[in-house]
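S.K.: need a 3D model of the following:
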Amino acid sequence: MANPNSSANLLERLFKLSENRTDFKTEVLAGFTTFLTMCYIIIVNPDILSLTGMDFGAVFVATCLAAAIGCFVMGLIANYPIALAPGMGLNAYFTFSVCLGMGVNWQVALAAVFVSGLIFISISLFKIREAIVNAIPMSLKFAIGGGIGLFLALVGLQKSGIVVYKEATIVGLGDITQPSVLLVLLGFFMIVIMHHFKIKGAIIISILAITIIATLTGLSEFKGVVGDVPSLAPTFMQMDFAGLFTYSMIGVIFVFFLVDLFDSTGTLVGVSHRAGLLKDGKLPRLKKALFADSTAIVAGAALGTSSTTPYIESSAGVAAGGRTGLTAVVVGVLFLLCLFLAPLAQSVPSFATAPALLFIGVLMVQGITNIDWEDITEAVPAFLTIVFMPFSYSIADGIAMGFISYAVIKLCTGKAKTVPYMVWIIAVLWVIKFMYFGG
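M.R.: All right, here's what the predicted structure looks like:
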């Protein structure tokens, strides 16, 4: 006869529930909470990546599987309540900067993501990753997040038709009386109001609500809710490494590496701090957590999606009591169950995801308040980082201008000794890239 306590004992051994002052019920609830706040990605990610020519259904499956793999590794190996999925910002860079902006085939872009993941794995085995993060000035870290937020907002405004191209002014206000535009505005304010009242799943609720309204008014076609899992074949192992060995693609790999470096490390530390998991200001088992992140990037690229990264939305699960990797495992299981919701995902019109991009932009830009705006040598590089991303329509160019200007301004104001050596290296690499290979 099976021991009724065997399952409980297994969970205790795997996740140390008692040691972390939590229990099975609390962890499951936390997992559901985190999932509701981030499951919008199963709709938004395929919507963005499909603009490159990638098959929507295959990317949908790759998104669910990459998220599940990342959550399982984080939960079972690192034992942290932190969920992972293909990252916003990184998917925008993949689509709009690399594929559409540089004319790179998505197969080559996936290879770049794969290589960046391998680099992550190699440096995560040592303390190189931590050294790089610690060497980057805080003003540039916050500025990169803020710039990506504005970039996502611009993408959302364009997708919705609120902002359009105008020959005289480059950009201008579109026809805001169009039904789709009005639905975007409605969706955005729905998210804001629900977020204010701390309603879980505000973004996904808004997407589904706008989809229902669009279907009822004939603006989109409803294809069902549950159906067969789409084929992964169109994107699985479709990476093109032969087209990767060019100087411009080396720069692409570098940006994938740099953006995910800040995003993932910052999220790991931030969520762990909220959960009270830091010991003397440091994160125990950091190497295992970084390994989970790196593994998810490599697996995601092989499956057919842009970089997978820890989600700041995990803090919602932490607020609900999540303290162990069981929370992340629950999120992973829920992502697997979403594989059968492909018809629903394909029923969502493009403009229904625009409010999500706008709101995520709001959340990401909040970090710029932590920049020391009183110190002009910190403020100007941060400002250039932020504005160059949307105005040049390139996350990479924004990062480049930030590092170059930081080094130059500090040098010319007699503060060269305060600049970490890593900043000099990155700035010089970008200068060489612009001089010999252009923008």
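
S.K.: please make it C-alpha for all contacts and neighbour counts, starting now.
M.R.: Noted.

S.K.: return the residues in contact with Pro381.
M.R.: Leu140, Met401, Gly402, Phe403, Ser405, Tyr406 (CA atoms under 8 Å, 6 or more residues apart in numbering).

S.K.: mind checking what secondary structure it has?
M.R.: helix (DSSP: H, G, I helix; E, B strand; the rest coil).

S.K.: now name the helix or strand holding the closest residue to Phe241 other than its chain neighbours.
M.R.: Sequence neighbours aside, Ala111 is the residue nearest to Phe241 in space, at 5.6 Å (criterion: CA to CA, 6 or more residues apart in numbering). According to DSSP states H and E, Ala111 maps onto helix 106-124.

S.K.: how about this one, so we can line them up?
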Amino acid sequence: MSTSKGFLEKTFKLNANKTNAKTEIVAGITTFMTMAYILIVNPLTLADAGMNFDGVFAATAISAFVATLVMAFYANYPFVLAPGMGLNAFFAYSVVLGMGYSWEFAITAVLLEGLIFIVLSFFNVREAIVKAIPMSLKNAVSVGIGLFIAFIGLSGAGIVKTGKLIQEGSEVIPNSGGLIVELGNVTSPGAIVAILGIIVTGFLLIRKVKGAILIGIIFSTIAGIVAGITELPQNIFTDVSTIGDSLSKVAFKFQFDQIFTIDMLIVLFTFLFVDMFDTIGTLVGVASKADMLDENGNLPKAKQALLADAVGTTVGACLGTSTVTTYVESASGVAEGGKTGLTAFTSAILFGAALFLAPLFGIIPTEATTPALVLVGLFMMSPILKINFEDFTEAIPAFLTIIMMPLAYSIAEGIAFGMISYVILKVLSGKFKDVSPVMYILAILFVLKFIV
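M.R.: Purely as a prediction, here's the structure:
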């Protein structure tokens, strides 16, 4: 026991970070359970593009395992990675079904993206972008992510409906209210489970119960079984003999003859843009809330953290899945007290285990993660107090960053609106020196992105 404690202390520096193994492990379990849905949703999404479900499931679990291990041991941060939502939808519905390319073409673009990010990380390009973001926007990113993940949780449980088109069973139909967002059916079994979970988790937080968010997820899952929105599997183990055969259907399926085409350039640029600012936004936002930023507002070891998603994306592409990125759900582990790579290591082990226990992890319904996402969204709001609302050149860009993340359903788009408005307002106000050269370049690139 003392040997294992010594290893954990030496590896993750628990005492220096004012934490302990129990807290970190609970935080890791919490993060994993909050984002375990990706193990099912990602294969379902990429299956629509013609990929093998079981193969993508294995690729999802393994790529999350590898990328999160890099984060744990190389960066020693409590951030967890997996194939990203949004990026997988762009892969399946825009590139493959919309533009008509093969999924092999799309997976080649993901491989190139990962390799480029590895190079950019080694040359500190992405780290320079993180440092260039002003502190007001870094705090705003944290708040925006809080609203964003709460929105994800509420819409996932059907408490709110999103978009002018809504899902009714297997059909997509017009939203009768014609609103961008409207109240959902709060008396449906899923919504009731989520609401009860919020109340129970909130009560546990009030009572300062350790592991409140994790307990809330477990309670909501059990409630979901009782309500009939999920059910216990007949067999909790994966047929190990089929894993290799499933992976062979999606792994290393590249179209290298398409690398030097204009079409590849367009698709690759979109992957690069969205992933870069989703990852940077998540790292900055969660780190800001966890007080991991230094006195200059920078994230120590940003290079190591950014390299984790670059490696994960490259490995994921080789195995057969879309872009791997840092998850906003990492905030749930941070809210439980996770401060070091031991949190990430715990989540990584669970992703590895999920490869062999797929049916078991499939029972966690979306509604069971809603309480965690909503209440973590609350925790992410506190950095708003650090924004100077008396200086409108700081306040307006911060507000646009915050509000556009949930409304545009994108961390990257929120950052884009914030950065562009920040540069324009500072220049118009004659405060040129407040804007770094990197910010000017990024603002121009964001404008070009919207135009093109």
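
S.K.: now the helix or strand following the helix holding Ala111 of structure 1: buried residues?
M.R.: As assigned by DSSP H and E, the chain's next helix or strand after helix 106-124 of structure 1 is helix 128-135. Buried residues in helix 128-135 of structure 1, counting neighbours by 16 or more other CA atoms under 10 Å, are found at Arg129, Glu130, Ile132, Val133.

S.K.: what residue of structure 2 takes the place of the last one?
M.R.: Spelled out, that is Val133 of structure 1. Here Val133 of structure 1 is matched to Val130 in structure 2, going by TM-score structural alignment.

S.K.: now, which of the buried residues of helix 128-135 of structure 1 sits nearest Ser272 of structure 1?
M.R.: Glu130 (15.8 Å; CA to CA).

S.K.: so what's the equivalent of Val311 of structure 2 over in structure 1 up against?
M.R.: Under the alignment (TM-score structural alignment), Val311 of structure 2 pairs with Thr295 of structure 1. Taking CA under 8 Å, 6+ apart, we find Thr295 of structure 1 in contact with Gly70, Gly117, Ile121.

S.K.: what about Thr295 of structure 1, distance to Cys338 of structure 1?
M.R.: 21 Å (CA to CA, to the nearest Å).

S.K.: repeat for His195 of structure 1
M.R.: Taking CA to CA, one finds His195 of structure 1 at 24 Å from Cys338 of structure 1.

S.K.: which one's more surrounded, these two?
M.R.: A count of neighbours by other CA atoms under 10 Å puts Cys338 above the other of His195 of structure 1 and Cys338, at 19 against 15.

S.K.: any idea which helix or strand carries the closest residue to that one other than its chain neighbours?
M.R.: Nearest non-adjacent residue to Cys338 of structure 1, counting by CA to CA, 6+ apart: Cys64, 6.9 Å away. In this assignment (DSSP H and E), Cys64 of structure 1 forms part of helix 56-73.

S.K.: helices or strands up against that helix?
M.R.: helix 41-49, strand 84-86, helix 286-303, strand 308-310, helix 325-337, helix 342-347 (3 or more CA pairs under 8 Å, 6 or more residues apart in numbering; DSSP states H and E).

S.K.: from the chain's centre, how far out does the fifth one sit?
M.R.: Averaging C-alpha coordinates over helix 325-337 of structure 1 and over its chain gives two centres that are 18 Å apart (CA atoms, centre = their mean, to the nearest Å).

S.K.: enumerate the positions of it that are buried.
M.R.: Gly325, Leu326, Thr327, Ala328, Val329, Val330, Val331, Gly332, Val333, Leu334, Phe335, Leu336.

S.K.: the last one matches what in structure 2?
M.R.: Applying TM-score structural alignment, one finds that Leu336 of structure 1 aligns to Gly352 in structure 2.

S.K.: next: Gly149 of structure 1.
M.R.: That one, Gly149 of structure 1, aligns with Gly146 by TM-score structural alignment.

S.K.: once you drop chain neighbours, what's closest to Ser220 of structure 2?
M.R.: Ala368 is the one closest to Ser220 of structure 2 (CA to CA, 6+ apart), at 4.6 Å.

S.K.: now that neighbour: which helix or strand?
M.R.: helix 366-379.

S.K.: contacts for that helix?
M.R.: Taking CA under 8 Å, 6+ apart as the rule, helix 366-379 of structure 2 contacts 33-35, 37, 143, 145-154, 156-157, 190-191, 193-195, 197-198, 201-202, 213-214, 216-221, 224, 289, 329, 331-332, 335.

S.K.: can you check which helix is longest in structure 1?
M.R.: Secondary structure assigned by DSSP state H gives helix 247-275 as the longest helix of structure 1.

S.K.: check which helices and strands that one is in contact with.
M.R.: helix 90-92, helix 106-124, helix 128-135, helix 138-160, helix 286-303, strand 308-310, helix 314-319, helix 421-437.

S.K.: distance to Glu378 of structure 1 for these - can I get that in a markdown table?
M.R.: A markdown table is the format used below for those (distance: least, CA to CA, whole Å):
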| stretch | distance to Glu378 of structure 1 |
| --- | --- |
| helix 90-92 | 25 |
| helix 106-124 | 28 |
| helix 128-135 | 15 |
| helix 138-160 | 6 |
| helix 286-303 | 29 |
| strand 308-310 | 28 |
| helix 314-319 | 29 |
| helix 421-437 | 13 |
